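S.K.: quick one: sequence plus predicted model below, questions after.
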Amino acid sequence: MSQMVRRFIRLFAGLFLFAVGIVLTINANLGLSPWDVFHQGITYLTGITMGQASIGVGIILVMLNAVLGESLGWGSLCNMLFIGLFMDLIMLNHFIPLSNGIFSGLIMMFLGMFIIGLASYFYISAGLGSGPRDGLMIALTKKTGRSVRFIRNSIEISALFVGYLLGGFVGAGTLIMSIVLGYIIQFVFKLFRFNVNQIQHRFIDVDLKLLRAKILKKKASQTTGI
């Protein structure tokens, strides 16, 4: 139980930091990341907040991942819900200022990318399942046999293209983040000597099976006692 508590603390620290990093890159005002271009396009189309758009997209992706046979963890569901909630909390209360200059914008964007890298370390190392977007990448990689790089680039280019058509903000920062973010995440992982391949995730279906087995065992012991 104490181990699971520590895992969830690590998970939620990562999700909150992820939201902070995303809002920093948004408020850098130099162009949004591909997924955030898509989320912003949805806000223009529907009138909902960026956080709500992130949650809505996450719900659809989680359902798609389940259809594609990808196992879901409790972290997958928390990622789907809480990053968007934390984003709205930060943005609607103006906790992070909007940059009005290129220099300050670059500082905010690179700081945001570093925090996203740190957040990725925390939430992935919790071992409670991939986020909806990473889960889609993994599921499509398994289904198609194509490389992770090809699948990830294809997904993000598609999100960017649709988001741009919907009016999402594409700028120099979009190109920079598309190229640099992966390297920053890799740098953070090396900094903490973190190997993604060594993580053993706990999935919801496994936990439900264990819970069912415990309930049946308890009922059997009570029947035997009678």
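M.R.: It's in.
S.K.: can we go C-alpha only for contacts and neighbour counts from here?
M.R.: Will do.
S.K.: distance check, the most centrally placed residue in the chain against residue 224.
M.R.: Taking Cα atoms, centre = their mean, the centroid of the chain lies closest to residue 131, which sits 4.5 Å from it. Distance check for residue 131 against residue 224: by Cα to Cα, to the nearest Å, it reads 43 Å.
S.K.: residues contacting the closest residue in space to the residue nearest to the centre of the chain that isn't next to it in sequence?
M.R.: Spatial nearest neighbour of residue 131, excluding adjacent residues (Cα to Cα, 6 or more residues apart in numbering): residue 76 at 4.6 Å. The neighbourhood of residue 76, defined by Cα atoms under 8 Å, 6 or more residues apart in numbering, consists of 62, 128, 129, 130, 131, 132.
S.K.: likewise for residue 112?
M.R.: For residue 112, the contacting residues are 20, 21, 22, 23, 24, 25, by Cα under 8 Å, 6+ apart.
S.K.: what about the residue nearest to residue 131, helix or strand, and which?
M.R.: helix 74-92 (DSSP states H and E).
S.K.: for comparison:
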Amino acid sequence: MIAGASAMGAGLALMIRAHLGAQPWDVLHLALAKLLGVSPGTVIIGVALLVLLFWWPLRQRPGLGTLATTILPGVSCDLVLSVVPVPDDLVPRAALLAGGISAFAAGTALVIRAGLGPGARDGLMTGACARWGWSVRTVRTCLELGVLVLGLVLTDPMQAIRTGTAGPGTIAIALTLGPLLGLLLKQRAKREAQPS
């Protein structure tokens, strides 16, 4: 759980440093950080606490994993942002983006696998999947696209594109994270179903 929550924050930071467009949730986080004059990590924690309010209609229950993913990704994100610079060349930036997506997806899967409660944002996904039978891929992709729109509404979209907050990487993240999580969690379910 701790490794997964930390990997989530590191993945977020790598996606930000790739400067090809941050994760959709981070378009929202960075817009709020700029509006409020606080660090991205602080906003990540604050948004996580706000998202927990939406758990009630989904009948989600928080756990130790929920607490860990409310705090650790924000701390980990700020730490990685402080040591990883933005590369000048496109190839290393694309590598940071791919590494960030992979680290974030793997971290999310680890937290969910720990069974100690999903992260605040992941609880929206797991709650909707459990309550209505929707696929992880569909729910996560819809969530990512929804928060992207909200983040762009709160900021100047052209400025977000010029500064690298939103870009082709943002769309790549929104469209690949859900299917990747669906695959990781499906593989877990298959392994658990096999007799030992």
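M.R.: All right, it came through fine. Quick caveat: nothing in here was measured; it's all calculated off a predicted structure.
S.K.: may I have the TM-score of the superposed chains?
M.R.: The TM-score (TM-score structural alignment, normalised by the length of the second structure) is 0.81; 184 aligned residues with a Cα RMSD of 2.5 Å.
S.K.: can you count the residues close to the equivalent of residue 173 of the second structure over in the first structure?
M.R.: In the first structure, the position corresponding to residue 173 of the second structure is occupied by residue 177, as judged by TM-score structural alignment. By the other Cα atoms under 10 Å criterion, the neighbourhood of residue 177 of the first structure contains 20 residues.
S.K.: tell me how far residue 177 of the first structure lies from residue 218 of the first structure.
M.R.: Counting by Cα to Cα, the separation of residue 177 of the first structure from residue 218 of the first structure is 53 Å.
S.K.: please apply the same query to residue 108 of the first structure.
M.R.: With Cα to Cα as the criterion, residue 108 of the first structure and residue 218 of the first structure are 55 Å apart.
S.K.: which one of the two has more residues nearby?
M.R.: In terms of neighbours (other Cα under 10 Å), residue 108 is the more surrounded of residue 108 of the first structure and residue 218; the figures are 25 against 12.
S.K.: sec struct for the more buried one, please.
M.R.: With DSSP: H, G, I helix; E, B strand; the rest coil as the basis, the three-state label of residue 108 of the first structure is helix.
S.K.: right, and it touches residue 24 too?
M.R.: Yes. Counting by Cα atoms under 8 Å, residue 108 of the first structure does reach residue 24; the two are 5.6 Å apart.
S.K.: let me see the contact set for the counterpart of residue 47 of the second structure in the first structure.
M.R.: Under the alignment (TM-score structural alignment), residue 47 of the second structure pairs with residue 57 in the first structure. Contacts here follow Cα under 8 Å, 6+ apart; on that basis residue 57 of the first structure touches residue 39.
S.K.: what's the counterpart of the residue nearest to the centre of the first structure in the second structure?
M.R.: Structural alignment (TM-score structural alignment) places residue 131 of the first structure against residue 119 in the second structure.
S.K.: so how far is residue 158 of the second structure from its match?
M.R.: Distance check for residue 119 of the second structure against residue 158 of the second structure: by Cα to Cα, it reads 31 Å.
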